[in-house]
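Colleague: Model the following, please.
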Amino acid sequence: MTTEGTPVGTVQALYRYAVKSTAGQGLQSVDVTSRGLQHDRGWAIYTADGGIASGKRTRRFRPVPGLMQWSSEVPAGRDIPILESPHGDRFHADDPAASQVLSTAFGQQLRLRPETTVQHHDETPLHVVTTSSLAALAGLSGGAVDARRFRANIVIDTGADPVFQENDWAGAELAIGEHVLIRLGQGMPRCLMIDQDQRAVPRGPKTLRLLGTHCNTEFGLQAHPAQLGTISVGDKVTLRRPEAPGA
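Modeller: Next up is the predicted model:
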């Protein structure tokens, strides 16, 4: 049971990353499934030791610098992503030639694979940022900050006031459009990837150190789908807070 909620803005942009750690695909409309936006990070590039190629090193991930200069998309009506090299060469993700060209380009054995039992998402199926927080970060850094640097799925237009809008949204829900409901978690931990070069994203001010100083190295929110459906750019977004027991 939730309250009616407070309108907080509209959907400004939607992005999915069909092949993890490659440049994203902007969308006008997309289905929200139990694992996030349809086809988001459904495929990844694996290293020879079974790690998932990324911009950082963890138990699951292995650094493969330069992957964000490649891009991926899922054409309408299709399920298999298309991988595009920085030079414009295109390959279906399930074509062995795609893995071969990656291996040659990066000088190590790499293989494209769909997600199985090990999830490709870093933290949660969905990631949300707001324009207000982007404006606040721009004020700290002294220059505009492109939302694409944070590789979020949903960018919410909450206006231009420079305030970290979503800092007190953790534990609440966002109703998006007519049907979709997402449950908001804690802040999204950031890493070196936000300061690395990305395809088609203008170079901007370094922000990771600023986030460490002002935001506990977090930016945006983790989120989980709670009610599935389709969302579109321009959809209204309403913040709902669960009622306290006995209220």
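
Colleague: hey, let's count contacts and neighbours off CA atoms from now on
Modeller: Noted.

Colleague: And the helices in this structure, which stretches?
Modeller: Assigned by DSSP state H, the helices in the chain fall at 96-106, 131-141, 208-214.

Colleague: How about the last one, which residues are buried there?
Modeller: Of the residues in helix 208-214, those scored as buried under the neighbour-count criterion (16 or more other C-alpha atoms under 10 Å) are 208, 211.

Colleague: How about the second one?
Modeller: By neighbour count, and taking 16+ other C-alpha under 10 Å as the criterion, the buried residues in helix 131-141 are 131, 132, 133, 134, 135, 136, 137, 138, 140, 141.

Colleague: Neighbours of the spatially closest residue to the first one that is not a sequence neighbour, how many?
Modeller: With C-alpha to C-alpha, 6 or more residues apart in numbering as the measure, residue 157 is the residue that lies nearest to residue 131, at 5.2 Å, once sequence neighbours are left out. Residues near residue 157, counting by other C-alpha atoms under 10 Å, number 19.

Colleague: Contact partners for residue 15?
Modeller: Going by C-alpha atoms under 8 Å, 6 or more residues apart in numbering, residue 15 touches 24, 25, 26, 27, 151, 152, 153, 154.

Colleague: would you list the helices of the chain in JSON lines and tack on distance to residue 172?
Modeller: Formatted as JSON lines, those follow (distance: least, C-alpha to C-alpha, whole Å):
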{"stretch": "helix 96-106", "distance to residue 172": "41"}
{"stretch": "helix 131-141", "distance to residue 172": "17"}
{"stretch": "helix 208-214", "distance to residue 172": "23"}
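
Colleague: Please identify which of these is closest to residue 184.
Modeller: Each of these has some distance to residue 184 by C-alpha to C-alpha; the shortest is helix 131-141, at 15.9 Å.

Colleague: So what's the gap between the closest one and the chain middle?
Modeller: What separates the centre of helix 131-141 from the centre of its chain is 18 Å, taken as C-alpha atoms, centre = their mean, to the nearest Å.

Colleague: Ok, stretch 182-191 next?
Modeller: 11 Å.

Colleague: Same check on stretch 181-191?
Modeller: 11 Å.

Colleague: Same question for stretch 218-231.
Modeller: 10 Å.

Colleague: Could you list the buried residues of that stretch?
Modeller: In stretch 218-231, counting by 16+ other C-alpha under 10 Å, buried: 218-226, 228-231.

Colleague: could I get those as TSV with distance to residue 65?
Modeller: Shown next, in TSV, are the buried residues of stretch 218-231 (distance: C-alpha to C-alpha, whole Å):
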residue	distance to residue 65
218	22
219	22
220	24
221	25
222	25
223	27
224	29
225	31
226	34
228	35
229	35
230	34
231	32
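
Colleague: Now, the residues you listed that are in strands?
Modeller: Residues of the buried residues of stretch 218-231 located in strands (DSSP state E): 218, 219, 220, 221, 222, 223, 224, 225, 226, 229, 230, 231.

Colleague: One more, please, to line up against the first structure:
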Amino acid sequence: MGVVRALWRYPVKSMRGERLAAGEFGERGLDGDRLYAVRDPDGKFGSGKNTRRFRRMAGLHEFAARYDGDVPVVTLPDGRAVRGDAAHAEIAAALGRPDVRLVREAEVPHHDEAAVHLLTTSSLAWLAERAPGVEIDERRLRPNLLLDTGPAPELAEEAWLGERVRIGGVELEILRRAVRCVMVGLPWDGLPAAPGLLKTIAETNDLKLGVHARVVRGGTIRVGDVHEVGCSAPHSP
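Modeller: Down below sits the predicted model:
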């Protein structure tokens, strides 16, 4: 057992996100998380990696996004804020890609592998031991949930694969380990670049850190909520 240390939402995929005190979780994950993305003319979405659906777009990490009601507000690298419904040209110009647009999710979610990304403080401590001199912070790894599992430097969440985790009234099923990409070594929101960090994760843990999960039972999660592993939340009659 432990508690929720931090809760993060990323309105636009691969941009910096917003830290929340509470959030609603449903089948799609945290409400509004990665609901928007930058799309190129080929229909691929801006990301930190190249895959069948995603295209690496250098510079996205220099943007930040938050919600004003249901509308994403994007802060450009120069500090100006533009509303998502009128931000296409500004984002395109700042990226140096005149043909991209900010788009809302359609039928297929913008998530890489699963609806929720979960990380523990134990894994951060584990990584810090293997990357001396690097400022280790959850912002480099972009989780939705950071769970406080104490200071022991171990990969606590990897032992939960296939288990259910109850957090407040929400129940998650832990599916698989999370594969990292180049974004872990980029400068993030005041954090300096860490160019060797991805190599360290690759050499010490097969390029993986943290886990992905699906929502079995939705509800509200708040910072400070207790989490419990290996039990199923009781369902209302």
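
Colleague: Looking at the buried residues of stretch 218-231 of structure 1, which is nearest residue 80 of structure 1?
Modeller: Nearest to residue 80 of structure 1, judged by C-alpha to C-alpha, of the buried residues of stretch 218-231 of structure 1 is residue 230 at 20.1 Å.

Colleague: thinking the closest one is in contact with residue 27, fair?
Modeller: No. Applying C-alpha atoms under 8 Å as the test, residue 230 of structure 1 and residue 27 come out as separate, 11.7 Å apart.

Colleague: who wins for proximity to residue 120 of structure 1 among the helices of structure 1?
Modeller: helix 96-106 (17.5 Å).

Colleague: What lies in contact with that closest one?
Modeller: Here helix 96-106 of structure 1 has contacts from 64, 83, 91, 92, 93, 109, 110, 111, 112, using C-alpha under 8 Å, 6+ apart.

Colleague: what distance separates stretch 113-129 of structure 1 from the middle of the whole chain?
Modeller: Worked out by C-alpha atoms, centre = their mean, stretch 113-129 of structure 1 lies 9 Å from the chain centre.

Colleague: which residues in structure 2 does it match up with?
Modeller: On structure 2, the counterpart of stretch 113-129 of structure 1 by TM-score structural alignment is residues 103-119.

Colleague: got it, and stretch 230-240 of structure 1?
Modeller: With TM-score structural alignment as the criterion, stretch 230-240 of structure 1 aligns to 220-230.

Colleague: In stretch 28-41 of structure 1, which residues are buried?
Modeller: 30, 32, 33, 35, 36, 37, 38, 39, 40, 41.

Colleague: Oh, that last question was meant for stretch 38-48 of structure 2, not what I typed.
Modeller: 38, 39, 40, 44, 45, 46, 47, 48.

Colleague: what residue is smack in the middle of structure 1?
Modeller: Closest to where the C-alpha atoms of structure 1 average out (C-alpha atoms, centre = their mean) is residue 152, at 2.9 Å.

Colleague: mind listing what that one touches?
Modeller: By C-alpha under 8 Å, 6+ apart, residue 152 of structure 1 lies in contact with 15, 126, 127, 128, 129.

Colleague: What does it correspond to in structure 2?
Modeller: Taking TM-score structural alignment, the alignment pairs residue 152 of structure 1 with residue 143 from structure 2.

Colleague: Residue 211 of structure 1 now?
Modeller: So residue 211 of structure 1 corresponds to residue 201, using TM-score structural alignment.

Colleague: quick one: contacts for its match?
Modeller: 127, 207, 208, 209.

Colleague: re the thing from before, could you provide the ones in strands among the buried residues of stretch 218-231 of structure 1 in a markdown table, with additional columns for distance to residue 185 of structure 1?
Modeller: As requested, these are exported to a markdown table (distance: C-alpha to C-alpha, whole Å):
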| residue | distance to residue 185 of structure 1 |
| --- | --- |
| 218 | 12 |
| 219 | 12 |
| 220 | 10 |
| 221 | 6 |
| 222 | 5 |
| 223 | 5 |
| 224 | 8 |
| 225 | 11 |
| 226 | 12 |
| 229 | 20 |
| 230 | 21 |
| 231 | 20 |
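
Colleague: out of these, who's nearest residue 145 of structure 1?
Modeller: residue 219 (12.3 Å).

Colleague: how much space is there between the closest one and residue 51 of structure 1?
Modeller: Noted for residue 219 of structure 1: a distance of 25 Å to residue 51 of structure 1, by C-alpha to C-alpha, to the nearest Å.

Colleague: Also residue 227 of structure 1?
Modeller: 32 Å.

Colleague: same deal with residue 241 of structure 1?
Modeller: Residue 241 of structure 1 is 38 Å from residue 51 of structure 1, by C-alpha to C-alpha.

Colleague: so who does the counterpart of residue 81 of structure 2 in structure 1 touch?
Modeller: In structure 1, the residue matched to residue 81 of structure 2 (TM-score structural alignment) is residue 90. By C-alpha under 8 Å, 6+ apart, residue 90 of structure 1 lies in contact with 82, 83, 84.

Colleague: quick one on the thing from earlier: would you list the buried residues of helix 131-141 of structure 1 in TSV and tack on distance to residue 68 of structure 1?
Modeller: Compiled in TSV, those are given as follows (distance: C-alpha to C-alpha, whole Å):
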residue	distance to residue 68 of structure 1
131	23
132	26
133	23
134	21
135	24
136	25
137	22
138	22
140	25
141	23
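
Colleague: quick one: which of these is nearest residue 187 of structure 1?
Modeller: For the buried residues of helix 131-141 of structure 1, the nearest to residue 187 of structure 1 is residue 133 (12.1 Å; C-alpha to C-alpha).

Colleague: Against residue 238 of structure 1, how distant is the closest one?
Modeller: 17 Å.

Colleague: again with residue 41 of structure 1
Modeller: 26 Å.

Colleague: cool, residue 121 of structure 1 as well?
Modeller: For residue 121 of structure 1 relative to residue 238 of structure 1 (C-alpha to C-alpha), the value is 25 Å.

Colleague: Same question for residue 219 of structure 1.
Modeller: Counting by C-alpha to C-alpha - residue 219 of structure 1 and residue 238 of structure 1 are separated by 20 Å.
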